[in-house]
Every structure is written in C-alpha cells, then in structure tokens.
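Colleague: This is the structure alone, sequence omitted:
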C-alpha cells in the first residue's frame, strides 16, 4: 500500500471530540504489542486521542486488531528486525529495500504531522522501542513521548554498581554513565519531548540525573498475564500438603519464530531428558511425576512438535495431570512424566510453572517477572543466540541461569531446589526488575496529561 492513500485516510478519518491526534511509532513485533496494550488503556479514558500508527518493522498486525489505521508503507525485512545481532542481517535488509523503506517512512511521518497542523489538529507522537522511532519522533517537529523497551541499566549495572565484564569492548555500553548514550539522552531532553517511560526504576533513577522527564510507572510487559483460574487456588489452606503431593511443573518456552523455534525445541527436549534422569527425591519432597507445559506460539505448527515427541518415545495420553484453559491442548506421556502442548493457555503456563526452560525473549522476561527462575540455553539465532542470551542474563540477573549445554539442565535444577535462600532471592529479583502489573494504565493516563 502506498503512502498517499494511508495519509489521506489519516487526514480524512471521522472527526471526534478529541483534542489530540496521536501517531504511534514502533520497531518490532514485541514493541507493537506493548504499544497496543497502552493504546487499549488510552481508548478507555475519557476524551481519548484519535490514534494512528506506523510500524517501522513488520506489518503491524497488532494494530490492525484494534482497527488503528496505518499511515505509511510497511514491509517485512529478511532479518525480522534483529539486525543488531549480526551485521550480515543488516546487509540482507539493505538488499531487501531497507533504505528505501526508511526514507518513505520518514516522509510519511513528516507529512502526517504537517497535515495535522494544516487542519488545525493538535498532534503528538508516541515512540516505542529504541533510538530509531525516537529519531523519527524528534525529526517530525511534533511533541513526543518515548517508551524505551530496548535498554535497561540492568544490562550494565545493578543496585550495587557496574557489572564486571570480560570484554573491554563491553565498557562502551556505559562509557558516559548510562546505558543510554549521550545522543539518546539529547533526544530525550529536547523541549518537544514531554515524557520518557523507562523499563524499570533503576533506569529511571539514572536518567533523571540529566533532567530528562522520566517517569517510573512500570513495565507494560507484565500486564494482561492473569491466569484462567483464581490465583488464590495456588495458596489454599492446605497449601503445604498440596505442595508435597503435586508434581514439579516446568514451563517450556521455545520462542515464536519459525524455523528457529523448532531447533530450540529440540534443545529443550534434551534438557527435559536430563531433568527426567535426575531422581526427584534427590532434591524435592514431591511425588516422582513431572509435568512440562509447552507454551507454543500460534505461529508454530503443533504437528511438527508432536512428531518430534512421538519420535522420542512419548505417546499421546487422554488425561492431563493439570488443568489449563485449552480444550485443544495435547498431552503426551513417557514413564512418569507428562508434556502438555498448548497454544491458548500461555498465562496458565506462566503461573503454574515452578521454573522455565527458556529460549525466548519476552516470554522469558514475563516468567521471571512473576518471581520464578528460568534456565536458558543459547541457540543459533537469529534471535536467541549466545549474544542475545548473555545480554538477557545481565538484564535479568540471578533469575536467569545460562547453561552451555542442554544436558546440564538437570544438575542445575537439582542444585537450585536445594537452595531455598537462592530461590527467595530470585523471586525478589524478578519482581524488582520487571515491576508490578498495571503499567499500561498508568502510562496511558500520564500520556494524556503530558501530550494532551
């Protein structure tokens, strides 16, 4: 779709009583999802803005679910947005039309802003992601706000001080006193920048040292994760007895991008086997049975994962040992262990799991944000490769345990569950780094106040 029809749609959309027209810029699927969570809350407020969007990466399907009009050209690049992982991905994107697409999108943003001015509409921009949408917003000449999803001070420091790094090149990440570089802070401190929403309290604290309008309102990634069952169900009066007799539940997070996720699944199954080989009585007072909950994205083919299980000796089983909200879930059994594959009960998988075996981005962070440990196995990418996994482990601290080989997972779990103090520290750490639910509503209210 060319820019002209989209811009005409943006200009000629039905008028409302709103005093503000808001253009949302985001650069990735995860960023789109975070933006949409906030936009849903904005739409629930009195006198909400008229909302438009331009996904800089991908096709913006999340926006289409809310019927939010797109104002410019969109295109899926070969890298899927992971060009910072590998220079070769950038070369592929350039050959795939990245430069032309970027020029077109910059023009679309400026044209949209100018059209609003000529029509007498008050307009503003919400940038979600990293420096790319932030640059777009600054270059538009309109007022703007920024939700920084890509960076956290936890990548380079914790509450005590800077992290010890093996590579000298790693010092570049915080050479100026923050994970956000001087040019990024300059963009955040311009007069047209009305609000910055960092990922966590530590990042907010650092940014405010430069008179940046940063607000510590939480991380929208932790919103909308309520399970299908009452959360009090996990804490009944006979909780201690129930804890003794219930099985160990492990959530499996292979990621969402094919074909990478299928390769991740094979690594995760090696980890599952290593865990099944460790006698549970060595480290748990629970029953011998184990349950693995596979949280499978809708973008993946369950048949491929099912065939993988059948080829390894698992067989379909008619009954599920735990209740999840998905009548189409598939249950497999091998010895005293069960694997449940679900594409509809993601939240239940997060809440029921005692720990996770993870090779995913957002899903891993959300699991840890619930106060639980995750064990990660670096894959071959393009997303969940050793570079990404190492950076994620710095961001999430003690809550994410990296192993070099999938076969090591069993021993790591045995050691972990023999250390109650470490488990408590992990719980506190996860809640602190990912924040409390409700951030989307708080950000929406602040946006309307600062931009409207």
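Modeller: Nice, thanks for sending it over. Please read these numbers as outputs of a predicted model, since none were measured by experiment.

Colleague: When you work out contacts or count neighbours from here on, use the C-alpha atoms and nothing else.
Modeller: Fine.

Colleague: contacting residues around the residue minimising distance to the centre of the chain?
Modeller: Nearest to the geometric centre of the chain sits residue 362, at 2.6 Å (CA atoms, centre = their mean). Applying CA atoms under 8 Å, 6 or more residues apart in numbering, one finds that residue 362 lies in contact with 30, 221.

Colleague: those helices in the stretch 151-300 of the chain, which residues are they?
Modeller: 182-188, 201-207, 239-245, 260-277 (DSSP state H, counting those that start in this stretch).

Colleague: buried ones in the longest one?
Modeller: The one in question is helix 260-277. 260-262, 264-272, 274-276 (16 or more other CA atoms under 10 Å).

Colleague: re the thing from before, ok, now how distant is the residue nearest to the centre of the chain from residue 253?
Modeller: Distance check for residue 362 against residue 253: by CA to CA, to the nearest Å, it reads 10 Å.

Colleague: likewise residue 167?
Modeller: Applying CA to CA to residue 167 and residue 253 gives a distance of 29 Å.

Colleague: higher neighbour count, these two?
Modeller: Taking other CA atoms under 10 Å, residue 167 and residue 253 do not tie; residue 253 has more neighbours (30 against 8).

Colleague: Find the nearest non-adjacent residue to that one, please.
Modeller: residue 358 (4.6 Å; CA to CA, 6 or more residues apart in numbering).

Colleague: and that neighbour, what is it in contact with?
Modeller: Applying CA under 8 Å, 6+ apart, the residues contacting residue 358 are 252-255, 268, 364, 374-377.

Colleague: try this one side by side with the last:
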C-alpha cells in the first residue's frame, strides 16, 4: 500500500516525518512518500522518505497570508507558478492513502488528489485560539466554513491537538480525535551530557529559538544583546535555518559539536552563548527558559515546561501572530518589547519569581498535552485503513 504525507510548513514537515517514522515502524510493508508544499522537506530527507513534487521556499517562509508585504514578496518570487506546478503534480499523484498535515491551505491542495482514503492532521487550530479578531488570521485560528465543508467532503477522520478542539468539531458533526500531540514526540530522547560542549551548563540556561525563516539572524542579534545584559545566564541557540548565520559584531568559534558566539570587540560582560545545529531536543532539555521568534518551537518548549519569552519582528513575525500564540499558550508565553533591555528584564523576572515561573511551566504542559501522538495517530490510521469504510 502506498501512503503519501502532504504537509505545508517546517513544523508540519516535522510532524509528518514523526508520523512517517511511526507508520514505517508499525507497518514496514508500506510504501511511504512525502509531498512538502511549503518547506524544503528536510525532515523527510533525514528519514529517507522519497519526496515528490516541485519545491521552492518562498521569501516569507510560509507566512504568505500573514501580511501584505509577505504576499507581495512571494508573488514576485513565483508563488503562483509554483502552486500551479504543485497542483498539476498532485493531480497526477497515485496513492492509496493521503495523510494531510497542516491547515486549510494543505487540505485545499489535497483536493487535487484522487485517493481512496484521506486523513487530516490539523496542527494549527485549537479551541484555545477563541477570541482573536484579526481578519487576516480568520482561516488560521478557526475551523472556518470552507474548511469544515472540505473536511465533510474529503476526510475520513481528523486528528486535532487537544480534546476541547475535538469536541468542537464533534459539535459540527465532524468526527475527530485528540490522541496526543505528535510535535512533542521528537523531544522524548534524553539529552547527551552537557551537549558535549566541554563546559558545565549551570542554570539559568536559556534556549534561543530564532526560527527557520529569513528574519532569524536579525532576531538572534537581539537575543544575544539580551544575554549580554544577563551575564549570569547561558544561551543555547537551536539553529535550524540552514547555513550558519552572519552576525555583525559577532563571530563563531568552533567548540565541540557547535560554535561559541563571541563578541568581535571587547565586552565588559561577554555572554556565554553556544550555537548548535540538529540538536533541538537536547537544547530544550538542557534549558530552563526560552527566548524566541518561532512558532512550533515555542509550543514544544512550553510543552516541556519552559516559560517562553517572545517578541514581534515585523513585517514577518507580527504582533497578530504572537497574540494568537498567547491565546494558545496562556501563561506559558510572556510578550516583551523587541529590544535587548526589555527581553533581559522579562527573562530575569520569570527566573526570579518562583511562583510565576511555576504557573508558566504548568500552563505550557497543560496546554500542549502529552507526547506519543505520532504512534497513536499512526495506529489509528492503520486500523481505519484495515477496516471496511466508505472511501473518498
């Protein structure tokens, strides 16, 4: 049986790879393939899953609908021609089952595929998002009428991130399950001792999460400035944006499996900051706080009990996006101004107030749920594929 994983984003690709790994473990006879529509599909490549379709990372990094500037940049970069090419490829796609990981956009693209079984892993919308009023985020924060219509017409079963959201879909007459959060599964591996950096990592350790999009180097510069103002802390950069960043006024010195980030000029309080690639889970496990401009990575950090401090970096990383994330994560997320002094103050206040730290830590764990969702969803998909049910 051929199963295709279709996903629309970096975090969605990671979830898709988690599901693919679980499906392969439970049913080695399956022929797995992937169709990433937004990101380059590196998570699938690391898993050794064949990748289909045209791939081109747009300037917005998948944030096309977030701002007018992002939309215009992607249109200039060929977004429409790439989408048309993807639709043509999807119409030619042959697959027995299709697992769609993402949101309305991914589900809409998947409608071009003829398949006997289609499953939907909705990674974005949660009932915790209720209360947002931003018009351009309407389709990103709610199960809109078009999305519900597509689910009703195309999908055998939907998997959502939490029980309140499954209950919401049930009220619409759409069967859904909350079987755990697959984005947490890659975080279950224990860290290697001290990340092999050769230095003790004594608290407070701050995970620096600049994200995977083009603004990541600029965001990281502000984070480094924040840690300069808190010399007692150690920073661990989880760098997932391809080539090593060029940071004006800073240089990277190799150390162990990573690099130490060092001020080019003499500094009265040089921060202890280390940059690592492909060590995301270990960075989070070694940290007590997180500072970032990310999406999925913030949610993963909160799930491990790390209070997260975040700041907007328009036009790409907007206040509207952060307001949405704040509704999702509740007390686990603290919003601060995008300047090093304010960021340092927000981190220090969290660390220096044990009761506030505890509330933030508990909120993140409660909102994000438990790991194990990848295997649970994979088992449920295999069970439904083995059963005799109407096809779509």
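Modeller: Sure, I can see it. Treat the numbers as computed from the prediction; the structure is a model and nothing was measured.

Colleague: quick revisit: which ones among the contacts of residue 358 of structure 1 are found in strands?
Modeller: 252-253, 374-376 (DSSP state E).

Colleague: Please name the nearest non-neighbouring residue to residue 30 of structure 2.
Modeller: residue 1 (5.4 Å).

Colleague: shouldn't the one you found be in contact with residue 96?
Modeller: Yes. Taking CA atoms under 8 Å as the definition, residue 1 of structure 2 is a contact partner of residue 96 at 6.2 Å.

Colleague: Between the two, which has more neighbouring residues?
Modeller: More crowded of residue 1 of structure 2 and residue 96, by other CA under 10 Å: residue 96, with 16 against 11.

Colleague: Show me the strands in structure 2, by range?
Modeller: Using DSSP E, strands in structure 2 cover 2-7, 31-36, 97-102, 117-122, 157-159, 176-177, 205-209, 234-239, 250-255, 258-263, 272-277, 289-292, 308-310, 333-335.

Colleague: residues in structure 1 matched by the third one, start to end?
Modeller: Strand 97-102 of structure 2 corresponds to residues 124-129 of structure 1 when matched by TM-score structural alignment.

Colleague: quick revisit: now tabulate the strands of structure 2 in TSV and tack on distance to residue 352 of structure 2.
Modeller: Compiled in TSV, these are given as follows (distance: least, CA to CA, whole Å):
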stretch	distance to residue 352 of structure 2
strand 2-7	40
strand 31-36	43
strand 97-102	38
strand 117-122	37
strand 157-159	39
strand 176-177	39
strand 205-209	13
strand 234-239	16
strand 250-255	29
strand 258-263	26
strand 272-277	19
strand 289-292	12
strand 308-310	14
strand 333-335	14
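
Colleague: between those, which one is nearest to residue 131 of structure 2?
Modeller: Of all the strands of structure 2, strand 333-335 sits nearest to residue 131 of structure 2, with 16.6 Å by CA to CA.

Colleague: circling back: and the gap between the residue nearest to the centre of structure 1 and residue 310 of structure 1?
Modeller: Counting by CA to CA, the gap from residue 362 of structure 1 to residue 310 of structure 1 is 29 Å.

Colleague: what's the closest non-adjacent residue to the aligned partner of residue 104 of structure 1 in structure 2?
Modeller: Residue 104 of structure 1 maps onto residue 85 of structure 2 when the alignment is built from TM-score structural alignment. Setting aside the residues directly before and after it, residue 85 of structure 2 is nearest to residue 54 in space (CA to CA, 6+ apart), at 6.9 Å.

Colleague: What lines up with that neighbour in structure 1?
Modeller: By TM-score structural alignment, residue 54 of structure 2 lines up with residue 73.

Colleague: What separation is there between its match and residue 60 of structure 1?
Modeller: From residue 73 of structure 1 to residue 60 of structure 1 the distance is 11 Å (CA to CA).

Colleague: One more: residue 437 of structure 1?
Modeller: Residue 437 of structure 1 is 24 Å from residue 60 of structure 1, by CA to CA.

Colleague: out of these two, which sits in the busier spot?
Modeller: Set residue 437 of structure 1 next to residue 60 and count neighbours by other CA under 10 Å: residue 60 wins out with 24 against 19.

Colleague: Identify the residue of structure 2 aligned to the more buried one.
Modeller: Residue 60 of structure 1 maps onto residue 41 in structure 2, by TM-score structural alignment.

Colleague: what sits against that match?
Modeller: 10, 13, 35, 51.

Colleague: The closest residue in space to the last one that isn't next to it in sequence: how many residues sit nearby?
Modeller: The reference is to residue 51 of structure 2. Excluding the flanking residues, the one nearest residue 51 of structure 2 by CA to CA, 6+ apart is residue 34, at 4.8 Å. If you count neighbours by other CA under 10 Å, residue 34 of structure 2 ends up with 24.

Colleague: per the alignment, residue 356 of structure 1 corresponds to what in structure 2?
Modeller: So residue 356 of structure 1 corresponds to residue 290, using TM-score structural alignment.

Colleague: Please name the residues that touch that match.
Modeller: So residue 290 of structure 2 contacts 206-209, 298, 301, 306-309 (CA under 8 Å, 6+ apart).

Colleague: Check residue 106 of structure 1 too.
Modeller: residue 136.

Colleague: ok, 10 Å please
Modeller: 56, 72, 133, 135-137, 139-140 (CA atoms under 10 Å, 6 or more residues apart in numbering).

Colleague: One more: residue 12 of structure 2?
Modeller: The contact partners of residue 12 of structure 2, by CA under 10 Å, 6+ apart, come to 6, 18, 36, 38-39, 41, 43, 100-103, 121-124, 183, 296.

Colleague: that older thread, as JSON lines, the helices of the stretch 151-300 of structure 1 with distance to residue 332 of structure 1 would be great.
Modeller: JSON lines is the format used below for the helices of the stretch 151-300 of structure 1 (distance: least, CA to CA, whole Å):
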{"stretch": "helix 182-188", "distance to residue 332 of structure 1": "50"}
{"stretch": "helix 201-207", "distance to residue 332 of structure 1": "42"}
{"stretch": "helix 239-245", "distance to residue 332 of structure 1": "21"}
{"stretch": "helix 260-277", "distance to residue 332 of structure 1": "13"}
